[in-house]
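**Student:** Build the 3D model from these lines:
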Amino acid sequence: MSSLSDSGRLPAAYLRTGSASFTEFVAEHEPSLIPSRRGLPPGATIDAPHGTTIVTLTYDGGVLMAGDRRATMGNLIANRDMEKVFATDEFSVVGIAGTAGLAIELVRLFQVELEHYEKIEGTLMSLEGKANRLASMIRGNLAMAMQGLSVVPVFAGFDHQDGIGRIFSYDVTGGCYEEHDHHSVGSGSLFARGALKKLYSPGMPSDEAVRIAVEALWDAADDDSATGGPDVGRRIWPTVALVDADGARFVPDDGVAPVVDAIVADRRGNPGGRRGGGAS
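**Tutor:** Now for the predicted structure:
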């Protein structure tokens, strides 16, 4: 953004009192920088990489979000180790599905939006406020979605007031819906959601939630070619984030690898599901 005037000072627009929304400020003064303001020519199409499956579920005192690492472009694998789960601030995360480039740009703008609000207001935005702010940004992308460049994220965070993790899903029009216990988005979501329904139990510890999330992604990859399961040969594991009273943090690869190894061992000779129905 061109910000200095001929005198070397910031333009007056930067010095006026306004709202705590960075997105509204940019939309007013440099609208071309907003992802949703850049459309395709009439009749044009674009074949861009797409992110696929994200799963999220609550555990005792928090919420977990995990994403596979595959991006597809038509019938091709565009990327095998793409990151699809991002920390948006200290106590929330977002997972992306849909057009990858637009989704990542929207997430980065959302991260700045929350940081800007915190600096202006001197406090964190409420979890519902964050969810609704993301909804308005998705709503602004509707014109692009109508051209096939949709962004459909899932948002989760820790609610300090209630001391629990909460999950919010969206549609392409910006509709925001609170989900309970677990949810999944993306091309493999149907299969992942079926796995979550069978494996989820309320109040589980975080380590069991990690196992269930990886199993759900495994089941999604088993039936959906656009979803990449744990890649044992390349040692590429799903991205797993935990959010609770201690903040948002990512499970390192050396923490996910033993979970994958345990699932491989349990499913050897029985690839359709875990043995015995219990967590190992």
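**Student:** Only C-alpha atoms from now on, for both contacts and neighbour counts.
**Tutor:** Will do.
**Student:** All the helices of this structure, residue numbers only.
**Tutor:** With helices called from DSSP state H, the chain shows them at 22-29, 100-121, 127-139, 142-146, 189-199, 206-223, 253-267.
**Student:** now those as JSON lines including mean neighbour count and distance to residue 88?
**Tutor:** JSON lines is the format used below for the helices of the chain (neighbours: other C-alpha atoms under 10 Å; distance: least, C-alpha to C-alpha, whole Å):
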{"stretch": "helix 22-29", "mean neighbour count": "15", "distance to residue 88": "15"}
{"stretch": "helix 100-121", "mean neighbour count": "18", "distance to residue 88": "5"}
{"stretch": "helix 127-139", "mean neighbour count": "20", "distance to residue 88": "10"}
{"stretch": "helix 142-146", "mean neighbour count": "17", "distance to residue 88": "22"}
{"stretch": "helix 189-199", "mean neighbour count": "19", "distance to residue 88": "22"}
{"stretch": "helix 206-223", "mean neighbour count": "23", "distance to residue 88": "20"}
{"stretch": "helix 253-267", "mean neighbour count": "16", "distance to residue 88": "21"}
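**Student:** got those helices as CSV, with distance to residue 155 columns?
**Tutor:** CSV is the format used below for the helices of the chain (distance: least, C-alpha to C-alpha, whole Å):
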stretch, distance to residue 155
helix 22-29, 18
helix 100-121, 11
helix 127-139, 7
helix 142-146, 18
helix 189-199, 15
helix 206-223, 16
helix 253-267, 22
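**Student:** one more, for comparison:
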Amino acid sequence: MTDPTLSAEALTYRAAYEDQLRTRIVPGAAGYRAVEQVGPIVRKTRQTGPGFIGYRDLGGLDGPALDDFIAAQRNHFAALDQSVEWKHHGHDRPADLPQRLAKAGFVPDERETVLVGPVEPLAASDAALPEGVRLREVTSREDLERIAAMEEAVWGEDHGWLPEALERELAGPGDPCVVVAVEAPDGEVVCASWVRFHEGTDFASLWGGSTLAPWRGRGIYCATVAHRARLAAARGHRYLQVDATDESRPILTRLGLVAVATTTPYIWRPGRP
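**Tutor:** The predicted structure is shown next:
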């Protein structure tokens, strides 16, 4: 669907994002018990952590049939005693989909902005870290546990599932993943992020980027973006994609990424009526 609020450049990026990422299935991807096409959606059931529902469109589902379909997905994860994210984009149809999700017990989380941009300018960035701070790629369980503790300090939510999920992704199979930790001079993890290289597509996607409050505004996040962009460029990817919070969006748009859509995770959790 054409969006008159978007530039031609943004529409081109959105089309590539929707064609290549929104319904992407990677057979045998690490960390998932099952990745399957269920009607118009891709349903991902993790080994640990929340499940995921993505799609490009709902194939005309509406009314009671859509309500029944939403309930069936919720019940799939209820039977597994797992939470699940339904990834809703602002231009998705039908327009009352958010209300239908809410009726089924899905609760909206913070709205984010889907940003896309070319890899090369970010890879060429000279973003520098503060003196004494170091950035390194990590793989050990100990480092992944430290990252989870930092994420919990930032967000105030349990991230106990994260080390195992990242460990599985690092081990493969599936799209390659690199995890980056930034450490203060005393060794404390103050920021962490990761990048997924979506093989066979133009895209690498950026994740994480959480930074402890005392260390924000010092160029650390920009340095992690530049490092991951260089990794993506070395693998031949053309575009970076990020689901950006309101805090990171201004930074990333200054770096050259373009807003192509908004997205809101609708979360269902076990025990919710």
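**Student:** And the TM-score between them?
**Tutor:** After superposition, the two chains reach a TM-score (TM-score structural alignment, normalised by the length of the second structure) of 0.30; 138 aligned residues with a C-alpha RMSD of 6.0 Å.
**Student:** follow-up on the earlier one: I'd like to know which of the helices of the first structure is closest to residue 87 of the first structure.
**Tutor:** Set against residue 87 of the first structure and scored by C-alpha to C-alpha, those come closest in helix 100-121, at 8.1 Å.
**Student:** longest helix anywhere in the second structure?
**Tutor:** The second structure, longest helix under DSSP H: helix 63-80.
**Student:** neighbouring contacts of the following helix or strand past it?
**Tutor:** The first helix or strand that comes after helix 63-80 of the second structure along the chain, using DSSP states H and E, is strand 84-89. By C-alpha atoms under 8 Å, 6 or more residues apart in numbering, the surrounding residues in contact with strand 84-89 of the second structure are 50-54, 74, 77, 98, 261-269.
**Student:** Buried ones among the residues you listed?
**Tutor:** Buried members of those, counted by 16 or more other C-alpha atoms under 10 Å: 50-54, 74, 77, 98, 261-269.
**Student:** I'd like the list of those that fall within helices, please.
**Tutor:** Members of these lying in helices (criterion: DSSP H): 74, 77, 98.
**Student:** The first one touches residue 103, doesn't it?
**Tutor:** Looking back up the chat, that one is residue 74 of the second structure. No: at 11.5 Å, residue 74 of the second structure does not count as touching residue 103 under the criterion of C-alpha atoms under 8 Å.
**Student:** could you redo the ones in helices among the buried ones among the contacts of strand 84-89 of the second structure as TSV and give each row distance to residue 85 of the second structure?
**Tutor:** Converted to TSV, those look like this (distance: C-alpha to C-alpha, whole Å):
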residue	distance to residue 85 of the second structure
74	10
77	10
98	13
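**Student:** could you pull out the strands for the second structure?
**Tutor:** For the second structure, the strands defined by DSSP state E cover 32-38, 41-46, 51-54, 84-89, 107-108, 112-118, 134-138, 177-183, 189-197, 203-211, 239-244, 258-268.
**Student:** export these to CSV and tack on distance to residue 233 of the second structure?
**Tutor:** Shown next, in CSV, are the strands of the second structure (distance: least, C-alpha to C-alpha, whole Å):
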stretch, distance to residue 233 of the second structure
strand 32-38, 27
strand 41-46, 28
strand 51-54, 27
strand 84-89, 28
strand 107-108, 34
strand 112-118, 10
strand 134-138, 17
strand 177-183, 14
strand 189-197, 10
strand 203-211, 9
strand 239-244, 9
strand 258-268, 18
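**Student:** and residue 11 of the second structure, which of those strands is closest to it?
**Tutor:** With C-alpha to C-alpha as the measure, strand 258-268 is the member of the strands of the second structure nearest residue 11 of the second structure (6.8 Å).
**Student:** by contact count, what packs against the closest one?
**Tutor:** Contact analysis of strand 258-268 of the second structure by 3 or more C-alpha pairs under 8 Å, 6 or more residues apart in numbering; DSSP states H and E lists helix 8-20, strand 84-89, strand 107-108, strand 112-118 as its packing neighbours.
**Student:** Indicate which one of the ones you listed is closest to residue 244 of the second structure.
**Tutor:** strand 112-118 (5.1 Å).
**Student:** so that closest one versus strand 239-244, what angle?
**Tutor:** Counting by axes from the mean of the first three to the mean of the last three C-alpha atoms, to 10 degrees, strand 112-118 of the second structure lies at 160 degrees to strand 239-244.
**Student:** From the contact counts, what lies against strand 112-118 of the second structure?
**Tutor:** Applying 3+ C-alpha pairs under 8 Å, 6+ apart, one finds that strand 112-118 of the second structure makes contact with helix 8-20, strand 239-244, helix 249-254, strand 258-268.
**Student:** Please produce CSV containing the ones you listed, extended by distance to residue 117 of the second structure.
**Tutor:** Formatted as CSV, these follow (distance: least, C-alpha to C-alpha, whole Å):
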stretch, distance to residue 117 of the second structure
helix 8-20, 8
strand 239-244, 5
helix 249-254, 9
strand 258-268, 6
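**Student:** Please identify the deepest-packed of the ones you listed.
**Tutor:** Ranked by mean neighbour count under mean count of other C-alpha atoms under 10 Å, these are led by strand 239-244, which reaches a mean of 24.
**Student:** angle of that one against helix 8-20?
**Tutor:** 90 degrees.
**Student:** who's in contact with strand 239-244 of the second structure?
**Tutor:** Residues contacting strand 239-244 of the second structure (C-alpha under 8 Å, 6+ apart): 112-119, 202-207, 229, 232, 263.
**Student:** Fine, thanks again, bye for now.
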